[in-house]
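Q: What follows is a predicted protein model with its sequence.
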Amino acid sequence: ASDNLSKGESTFMVEMTETASILNNLSERSLVLMDEIGRGTSTYDGISIAWAIVEHLHNNPKARAKTLFATHYHELNQLADDCPRVRNYHVAVQEADGRVLFLRKLRPGGSEHSFGIHVARMAGMPQAVVLRANEIMHHLEQERTQTGLTETDPSAPTAFDEVLAGLDELPKASAQPKPRATAAVASAPKIQLSMFEPGDPKLEHLRELLQVLDINTLTPIEALLKLQELKGLV
């Protein structure tokens, strides 16, 4: 969803309007795809709305629509225990030496945590911001452990208040952050799975074609035709 300036509707309002339309028009033949519902408002409101929507879809007596519900609210993992037809899945990653490798494989079970800071680093976020984000995250995790808050705890909102209160004790950011042990994480080389195996003849052939290709002399039509040709080689 995106905002609708002509109607004075925020992104969240548009999202809620579209979601309401889905929920009010369910049928046995419905296939419902929902992505990050509730992200445009406060954490408490977002989790509460997303939780209630999942329960409504699961318990609807008139239409049990097949649903794919993607979310970063780990608290929703508990719904698999409360709702017999709910199944949790996560996209697998591999962590090594402070680096994250996205495997793009769907596996059973809920995710234990997100990798937003790693993605921010990969996107080129300034190192000082990444280091500070890691510092704040570790502080929040310590506070959560001390208060006994878990990501699937149904009393999360109450316990989370105590975590937020602990931010008062968070060390203040300095104007010029000193090098930290986590600097290696922020400066770690970017890695990702290759589309080809080492020594793949297709890769070698594509490399040869690209090396002799002069993109500055191609017309738009020629570029599209060349792209189609390269696509046929994969």
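A: All right, it came through fine.

Q: C-alpha only now, for contacts and for neighbours.
A: Noted.

Q: Show me where this structure has its helices.
A: With DSSP state H as the criterion, the chain has helices at 11-23, 43-59, 79-82, 116-122, 127-147, 156-165, 183-186, 201-211, 220-233.

Q: and the angle from the last one to helix 201-211?
A: Going back to what we said before, that points to helix 220-233. Going by axes from the mean of the first three to the mean of the last three CA atoms, to 10 degrees, helix 220-233 is angled at 160 degrees with respect to helix 201-211.

Q: tell me which residues in helix 220-233 are buried?
A: K226 (16 or more other CA atoms under 10 Å).

Q: who does it touch, helix- and strand-wise?
A: If you count contacts as 3 or more CA pairs under 8 Å, 6 or more residues apart in numbering; DSSP states H and E, helix 220-233 packs onto helix 201-211.

Q: Any buried residues in the helix it packs on, and which?
A: By neighbour count on 16+ other CA under 10 Å, the buried set for helix 201-211 is L203.

Q: so of the helices of the chain, which one's packed in deepest?
A: Neighbour counts (mean count of other CA atoms under 10 Å) averaged over each of the helices of the chain peak at helix 183-186, with a mean of 18.

Q: Point out the other helices and strands that that helix packs with.
A: Applying 3+ CA pairs under 8 Å, 6+ apart, we find helix 183-186 packed against helix 127-147.

Q: what about versus this one:
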Amino acid sequence: MGKTARAAEPFRFYTRLHLTELTGLRANSLVQFVRQLKSIPGGSIYYHTHRFLQQHQHLSPEPPNDFAYWVQEILGEAELGERLASIDIIQFSTIRNLRERIIETIEDYLAQHPEAGTRFSREGGEFHFKKAVSFILPTRYVSYDLGEFMDTLKRITTDSIYFHIFEARLRLEKKTNDFSNWIETAVGNRELALAIARLDPYVYTLEDLRRTIIHLVGKEIR
């Protein structure tokens, strides 16, 4: 198949709008914290592990997730904070599995340091659980081959890139990001699809991620 061959199906670019909602749940100790983690909505797990990436996407690598920050800075459990911050989110394809790893990490720490379960946050330092609510919207952009795809990548918003790379894979529980899925199944270029899938998007800013994907696609159509 030619590198600029017409795809079996076009790639349709979407974007997202997102709102943040309070869940009304909070915690002031590790024991209460892990109890809430077992029952909060999946959108809350997603929000607190991706908020820094969304709000501070110009920073690379991204700052620690909300859970790690609260445990370390408010409760003073530096070791646990480091363990939570070191969880490699790219290794998880579902929120459920990510939730289980976070809970397991905290419970293991409590088993090793039972005194940590008796410490409470100061007044006003409670962890307030929020959740992300996303609205997915179609854009006017449609690509029928890799050339059009690369040109469109230069024009779309970072919200669109974020949706197709992060939300589609983790929140919608697809096995890979939307770009790689289309390039492999519709274009038939497995090598390029794997090259994009192997990128760790959590160590890039969204603009750097855009440039990197454009570079990879560009090499294929020269």
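A: Yep, it's here. If you're wondering where the values come from, they're calculated on a predicted model, not measured in any experiment.

Q: Could you get me the TM-score between them?
A: Here the TM-score for the pair of chains, by TM-score structural alignment, normalised by the length of the second structure, is 0.21; 93 aligned residues with a CA RMSD of 6.6 Å.

Q: Redo the helices of the first structure as TSV? Include distance to V32 of the first structure.
A: Listed next are the helices of the first structure as TSV, based on distance: least, CA to CA, whole Å:
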stretch	distance to V32 of the first structure
helix 11-23	8
helix 43-59	9
helix 79-82	17
helix 116-122	26
helix 127-147	33
helix 156-165	27
helix 183-186	38
helix 201-211	39
helix 220-233	32
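
Q: which one of those helices lies closest to V91 of the first structure?
A: When those are compared by CA to CA, helix 116-122 sits nearest V91 of the first structure, at 13.9 Å.

Q: residues in contact with that closest one?
A: R99, V100, Q127, V130, A133, N134, A186, K190 (CA atoms under 8 Å, 6 or more residues apart in numbering).

Q: about what we covered before: looking at the helices of the first structure, which is nearest to K105 of the first structure?
A: Nearest of the helices of the first structure (CA to CA): helix 116-122, 17.5 Å.

Q: Tell me where the second structure has strands.
A: 11-27, 127-143 (DSSP state E).

Q: Would you mind listing the buried residues in the first one?
A: By neighbour count, with 16+ other CA under 10 Å as the criterion, the buried positions of strand 11-27 of the second structure are F11, F13, Y14, T15, R16, A27.

Q: Make CSV from those residues and add distance to V217 of the second structure to it.
A: CSV is the format used below for the buried residues of strand 11-27 of the second structure (distance: CA to CA, whole Å):
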residue, distance to V217 of the second structure
F11, 14
F13, 16
Y14, 19
T15, 21
R16, 24
A27, 46
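
Q: which among those residues gets closest to R211 of the second structure?
A: F13 (17.1 Å).

Q: and L31 of the first structure, how far is that from F69 of the first structure?
A: 11 Å (CA to CA, to the nearest Å).

Q: Let me know the closest of the contacts of helix 116-122 of the first structure to A50 of the first structure.
A: Once CA to CA is applied, the member of those that ends up nearest A50 of the first structure is A133, at 25.9 Å.

Q: mind listing what the closest one touches?
A: The neighbourhood of A133 of the first structure, defined by CA under 8 Å, 6+ apart, consists of I117.

Q: now with 10 Å?
A: G116, I117, A120, Q127, H139 (CA atoms under 10 Å, 6 or more residues apart in numbering).

Q: V34 of the second structure: how many residues sit nearby?
A: When counting by other CA atoms under 10 Å, one arrives at 17 neighbours for V34 of the second structure.

Q: from memory it sits against I102, does it?
A: Yes - assessed by CA atoms under 10 Å, V34 of the second structure is found in contact with I102 at 8.7 Å.
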